[in-house]
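Student: Give the three-dimensional model of this entry:
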Amino acid sequence: MESKHTGMGSTTPYGSISAPQEEHDTSTAINSSSSSSTVRFGTPEALEHVRKLTDVGAMTRLLHECIAYQRALDLELDTILSQRSDLDKQLSNLHKSTELLEIVKADSDHMLSNVCSTCDLADQVSGKVRQLDLAQSRVSDTLLRIDAIVERGNCIDGVKKALQTEDFELAAKYIQTFLQIDAKYRDSGSDQRELLLASKKQLEGIVRKRLSAAVDQRDHPAILRFIRLYSPLGLEEEGLQVYISYLKKVISMRSRLEFEQLVELMEQQQSSAATTNQNQVNFVACLTNLFKDIVLAIEENNEILRSNLCGEDGIVYAICELQDECDSRGSLILKKYMEYRKLAKLTSEINTYKSNLLSVGVQGPDPREIELYLEEILQLTQLAG
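Tutor: Reported below is the predicted structural model:
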């Protein structure tokens, strides 16, 4: 079977068949022909399918589909060909850009080479700088060590001269400087350290001996002088204990002296059986003076405790220790007061009188005496509170 077709139609053995109207939208034509036909044109399967056709109607329908598919391809080809000039221009521009990119690439490679060489040079310079810095640090450390050795030698000589002239403050200052240097550069100058420690031990013995003598003599300026030497010698805690012990001894001595005077007055009154001068035995004043001594001891020695003897901790320690001394001496005063006023006996008499209120002829304690005792007890308790 043969078939012929022209641009507008086709001829078959059964007559002339007009071609379908040309599609304006290429994609629509291709999609419509593909969706309405079960044959994929342009493939070996389509050719095999055509050879197997025997029905004229099917052949005619397939012919129309083929013509429509061909026209759609023509339209698509025309569309692509219409874009050729633009594509040629773009391709020409790409060729020009390629030449420019080659130049840029060459410049970039040259710049990369320069940067790499600069980086290598910088690494070398940085390494040299680190080496120089390390060398400078070692030189500086060596110079400091040399200065420390010289300074320690000066301290040793200064301590010896100061001890000879009994300038103990200057000797303690030299020792303190040496100990500070030695703590920083302990790995050098062992011979110097032994000499200095020997001088330090000698000065410590002198200070302890002189301080003990000053305490025995109650020489307060000398005590302050030697107690200030404990800090530069690194003996703050020992100095604090010694100084607080001295303050407790002073307070105890004053309180004991007043207490003994009270006891003496009590004995005089008891021996003479005098009752008119009982007010001279003033326990309230004795206890008040004890508290004043405690307060003055803290206030007057606040500076030396804070600056030379452990700072705030030294003040707290002093308060606690002096409080113990206050409790001890105050208890003795209160016990002696109870003994002097015979409060136990008075309490017994009051209890006996209360149980015999209805008895005739029983007289209780003198209310005026009780009032006097209550006033004294109130004053004592206010002080103790």
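
Student: switch to C-alpha atoms for all contacts and neighbour counts from now on
Tutor: Fine.

Student: As a check, name the ranges of all strands in this protein.
Tutor: Using DSSP state E, the strands found in the chain span residues 4-5, 9-12, 15-18.

Student: could those go into JSON lines alongside distance to residue 108 and mean neighbour count?
Tutor: Listed next are these as JSON lines, based on distance: least, Cα to Cα, whole Å; neighbours: other Cα atoms under 10 Å:
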{"stretch": "strand 4-5", "distance to residue 108": "63", "mean neighbour count": "12"}
{"stretch": "strand 9-12", "distance to residue 108": "64", "mean neighbour count": "15"}
{"stretch": "strand 15-18", "distance to residue 108": "67", "mean neighbour count": "12"}
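
Student: how about this one, so we can line them up?
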Amino acid sequence: MQPFLGSKFDVNALSNIEDVRAAFELLCREEDKVGHELDEVLDKQTGLDSRLKAVTALTPELGDVKSEGRRLSGLICHTALLAEKVSAKVRQLDLAKSRVAECQQRVHDLIDLRRCSEGVTLALQEEDYEQAAAHIHRFLGMDEGVLRLTSRDLEKSEGEEQKKSSSLDLSLATLHQAENKVRGIVNRRFDEAVNAEDLASIERFFKIFPLINLHSVGLNKFTLYLRGKLAAANKDNLKQALETGPGDKRFNVIFADTLTLLFEGIARIVEIHQPLIETYYGPGRMTTVLGLLQEECDRQAEKIFREFKKRRGIQDKVNKVREVHLGKVKEENKLQARDLDTILGEMTLLQARVEMYFRFVRKRCLADIEVSETGGSETVEKMLTTSDLNRIAQDSLGDYILLEHFFMSENIAKLYLQIRAIALLKNFIVNILELVFVQFILFCLFCFQVFQNQMKLGFPSTYLDQAYTVIQSSLQGKLGAPSDSERQKQLFLAYLNNTESGTEYLTRLQNSVQMDTSVLSASLNPKQAEKIQNCLSGMISVNDRLKIVLDTGMAALRTAVVKPRLKPWIDSFTTIPHNINDEQYSEFEANDPFVQGLIVNLDGLLNTFKIGLTTGNYERFVMLVAGEVTLQLEKAVMKTSFSRLGGLQFDKEVRSLSSYLTSVTTWTIRDKFSRLVQISSVLNVETLQEVSEFSGSQSVSSWKLAPAEVNLSMNKQVQISEHPGSDLRTSRLRSLNI
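Tutor: Predicted structure coming up:
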């Protein structure tokens, strides 16, 4: 334990000279520190004295400040007290004013009550029902309890309690009696006007209903009248449609026209009467009116769809199609696709009209809800989705999908049978199928736009799957066929071209449809958008499967044509010496014994297939040939010995091949020759250090050769393989990070 800590230590504990010296040094340091602090304090004395003098000079003024502060505090307290008194009086005045205004309103109500009582009696005698309703409307805006309380207060002040009370009760009884009488008269006279088809009287009494607080009754009666007019008009239209003969130019769409007239009638009713309803009944009533009209629309639309199915034989055709799917119908008794063409068109128009009507209803209801700030879009959607019209349209849509599926399937099958014999014509099948695809996709897109993609999931992909199956089965049938027949070769190439063109057309159609349907994204809910994506995914799936078929066909070409042709041409490389001297190198430079002949043979092979292949397939074929050439040539190199001049000769051969193949294709082909180029570079080095320098200049991703492959390539270089240090090559290569 130390005998001291800081400046505090026990002198008696200092037992040796070292402790005494340490204590002395500590005390000296503390003395210096204290002296330094004292010097600093003394240096500040002058400044402190001057500041204290300034403060001392302000002392007389502090007394004045204190007195002024007290005076200001008193003034503020007095002002606050005065303001509180004034505000209390203002509150009293406001309360008195509000009570006076309330009292005046009560007195005015009593005066208006007497006037209304007298005025309604006179108006009823003169059959001025508008004026009578106005008096009753004013009376209904009063509070009877407040009126009786006000009357009682006035009676007490005037001392005529019995007389005033009987007068008030008489006025109230008169107005209640008049209210019931006016309501009865208005209801009766409105019904009489409806029966008499008196439009002026109908509108006259329709305007009176809200004045007597019968908003719902007035709307129900008026809407019932409009529904009667709508039903009568639709009956005449449907009768005229049924009498239309087959010779009429609108015969094939007559039921779609009839449904259109029904919806136009509803739209006309809304356009004409919406201002009247909003003026006298206030905003927020159109949703109720459209809901009542929707009930009549459901009944009338059901009649139209029923007659459509009956006259067009929809159910019979649906049953026949189902029997075809079950295999219960013979070929000669099967329904013909041409019989469905016009029917499908009319069914599409029916769906289009329904969707157009739903959009109209949504727009009017949402606009009305926005103005009135009552209700919500959920109410409108529920009204439409639960309506009988939506149910009928969905049932019709189910029939349409079944018939359309059968129609497109039959057309594809017949089209394939008709043009199968002339499949040698380049792209003929796929060009025709593309026209069908375009018409069908545009047709489906039209359906998406008119009823927001209510078609069932999977229909487009099912149709495309059939086209894919046709091409795939044909192509697979030709892959295993013997190749000695020129016709079979041409058929194989034709189907291969059809597959490539099919992928191109599907990609183009997919992009086009996605662009066209993107305009619908703002009006679609997530579920509807998901349906569109599911439909488009069918195209993607078929496109991927066609690409697999295309790859299979190209692999068959490689096995049956490219490899057998290239093998003898490349094998000749091993018969040509590459361990050459200067004289042989000069001779090879003047007249190359290998690469010139190979290029001529490759040119002949490529020109043979260029005529029969599409541009895309020809590019793929060139890449296929290039890949096979590099693969087989690399194998041949590993069977050959090279001198350094032979390595230079091989480098020239590789560059000549790469330049030629690059000239016959627009695709990049340099990557195919990267391994051969690196092998030729290795064959041209003289020392291991050159290999290190060369590989070091290449990025990791661009260097294709493994250390073992570099070692094998260097073994083919005679000068390096005979070098005394060749046994240490592998370890040296690893140490050089190759």
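
Student: How close are the two chains, by TM-score?
Tutor: The TM-score (TM-score structural alignment, normalised by the length of the first structure) is 0.57; 270 aligned residues with a Cα RMSD of 4.2 Å.

Student: just to revisit the earlier point, need the strands of the first structure in CSV with distance to residue 277 of the first structure, can you?
Tutor: Shown next, in CSV, are the strands of the first structure (distance: least, Cα to Cα, whole Å):
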stretch, distance to residue 277 of the first structure
strand 4-5, 163
strand 9-12, 161
strand 15-18, 161
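
Student: so which of those strands comes closest to residue 367 of the first structure?
Tutor: Residue 367 of the first structure lies closest, by Cα to Cα, to one member of the strands of the first structure: strand 15-18, at 153.8 Å.

Student: whereabouts in the second structure does that closest one align?
Tutor: Across the second structure, nothing matches strand 15-18 of the first structure (TM-score structural alignment).

Student: Please enumerate the helices of the first structure.
Tutor: Applying DSSP state H to the first structure gives helices spanning 26-36, 44-51, 56-82, 84-164, 168-184, 190-217, 220-227, 236-272, 283-300, 302-308, 311-341, 343-355, 367-384.

Student: related to what we said a few turns ago, looking at the strands of the first structure, spot the one closest to residue 187 of the first structure.
Tutor: strand 4-5 (114.4 Å).

Student: Over in the second structure, find the residue span that closest one aligns onto.
Tutor: Under the criterion TM-score structural alignment, strand 4-5 of the first structure matches nothing in the second structure.

Student: that older thread, what's the closest of the strands of the first structure to residue 130 of the first structure?
Tutor: Nearest to residue 130 of the first structure, of all these, is strand 4-5, at 92.2 Å by Cα to Cα.

Student: Return the list of helices and strands in contact with that closest one.
Tutor: Helices and strands touching strand 4-5 of the first structure, by 3 or more Cα pairs under 8 Å, 6 or more residues apart in numbering; DSSP states H and E, are strand 9-12.

Student: again, 6 Å this time
Tutor: Packed against strand 4-5 of the first structure, as judged by 3 or more Cα pairs under 6 Å, 6 or more residues apart in numbering; DSSP states H and E, are no other helices or strands.

Student: Tell me which of the strands of the first structure sits nearest to residue 134 of the first structure.
Tutor: Of these, nearest to residue 134 of the first structure by Cα to Cα is strand 4-5, at 97.9 Å.

Student: Other residues contacting the closest one?
Tutor: Residues from elsewhere that reach strand 4-5 of the first structure (Cα atoms under 6 Å, 6 or more residues apart in numbering): 10-11.

Student: Stretch 81-88 of the second structure: which residues count as buried?
Tutor: By 16 or more other Cα atoms under 10 Å, stretch 81-88 of the second structure has no buried positions at all.

Student: if I look at the residue mapped onto residue 295 of the first structure from the second structure, how far off is residue 34 of the second structure?
Tutor: Counting by TM-score structural alignment, residue 295 of the first structure corresponds to residue 267 in the second structure. According to Cα to Cα, to the nearest Å, residue 267 of the second structure and residue 34 of the second structure sit 103 Å apart.

Student: Among those two, which residue is more densely surrounded?
Tutor: Neighbours were counted for residue 267 of the second structure and for residue 34 using other Cα atoms under 10 Å; residue 267 has more, 16 against 12.

Student: Surely residue 232 of the first structure and residue 176 touch.
Tutor: Yes. The criterion here is Cα atoms under 6 Å, and residue 232 of the first structure meets it with residue 176 at 5.1 Å.

Student: tally of neighbours for residue 178 of the first structure?
Tutor: 23.

Student: Tell me who's in contact with it.
Tutor: Residue 178 of the first structure sits in contact with residue 152, where contact means Cα under 6 Å, 6+ apart.

Student: Apply 7 Å and report the result again.
Tutor: Residue 178 of the first structure sits next to 152, 155 when contact means Cα atoms under 7 Å, 6 or more residues apart in numbering.

Student: what do you get for the one 4 residues further on?
Tutor: Contact criterion Cα under 7 Å, 6+ apart gives no residues in contact with residue 182 of the first structure.

Student: related to what we said a few turns ago, which of the helices of the first structure has the highest mean neighbour count?
Tutor: Ranked by mean neighbour count, the helices of the first structure are led by helix 168-184 with a mean of 19 (mean count of other Cα atoms under 10 Å).
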